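Student: sequence and computational prediction follow.
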Amino acid sequence: MPRKPPIVFPQEQRLLSALGERLRLARKRRKLSNAVVAQRAGISRTTLYKVEAGDAGATLGSYLRVLAVLGLEGDLNQLGADDRVGRKLQDLALEPAPNRRTATRAKTAKSSSASNDEEPT
């Protein structure tokens, strides 16, 4: 019995549909038929239709096979390459947290040394 496709949020569906459309246009620019791309990718034409429709039920492997047939598999390296949020979180975790006791002692030491530097005349 086939599994149910995953729940896909509208924004994610728009992204998948846009990807499928770009793959369909890339196939047409190369003047390749559905049958040829499906055969070269080792998938059925039905699966290719799903990929080009942005179906969330199509496997990532199917998308990758179609990208490879179209010569676009290198584009997969760009996914997640610039992880700004992840790097920022990592940088924040690497910064030492200010220690309140040490900061309080430093302030106390500064104020006491400042009062010792003032000599009565």
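Tutor: Yep, that arrived.

Student: going by C-alpha atoms from here, please, whenever you check contacts or count neighbours.
Tutor: Fine.

Student: name the residues of the biggest helix by length in the chain that are buried.
Tutor: Secondary structure of the chain per DSSP state H: the longest helix is helix 10-29. For helix 10-29, burial by neighbour count (16 or more other CA atoms under 10 Å) applies to 13, 16, 17, 19, 20, 21, 23, 24, 26, 27.

Student: hold the first one in mind and look at this next one:
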Amino acid sequence: MSKKSVAIMPDTQKNLEVMGEQIKLARLRRNLSTELVAERAGISRGTLWSVEKGAPTVAIGTYAAVLHVLGGLDKEFTLIAKDDEFGRRLQDLNLPTRKRAKRSE
């Protein structure tokens, strides 16, 4: 089976690698083996290793499953794009302005 090719920006790749390392450290701090975490997450050990390397080809649901196994850390996904200041500014620029009819005298 060939690996999927994903076009990803270097900064995003670095972020995934940092996240993978943090997941690995969380597993190690809990003294959990790769076998146990993979089994509980319903994935193979190879997939877990890919998660811990920050592979962009791994589905986000797999990352969430591993984080859940590590003690409910998947709840942090709700913080993604929570404070989208740039997006809100763009939205505000496109908001229609209400125009009032002129008063008749």
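Tutor: Sure thing, it's come through. None of the values given here were measured: they were computed from a predicted structure.

Student: which residue is nearest the middle of structure 1?
Tutor: residue 80 (3.5 Å; CA atoms, centre = their mean).

Student: that one and residue 114 of structure 1: what is the separation?
Tutor: Using CA to CA, to the nearest Å, residue 80 of structure 1 is found at 53 Å from residue 114 of structure 1.

Student: swap in residue 59 of structure 1?
Tutor: 69 Å.

Student: with distance to residue 93 of structure 1 added, can I get the buried residues of helix 10-29 of structure 1 in JSON lines?
Tutor: Below are these laid out as JSON lines (distance: CA to CA, whole Å):
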{"residue": "13", "distance to residue 93 of structure 1": "33"}
{"residue": "16", "distance to residue 93 of structure 1": "33"}
{"residue": "17", "distance to residue 93 of structure 1": "37"}
{"residue": "19", "distance to residue 93 of structure 1": "35"}
{"residue": "20", "distance to residue 93 of structure 1": "38"}
{"residue": "21", "distance to residue 93 of structure 1": "40"}
{"residue": "23", "distance to residue 93 of structure 1": "39"}
{"residue": "24", "distance to residue 93 of structure 1": "43"}
{"residue": "26", "distance to residue 93 of structure 1": "42"}
{"residue": "27", "distance to residue 93 of structure 1": "45"}
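
Student: perfect, I'm done here.
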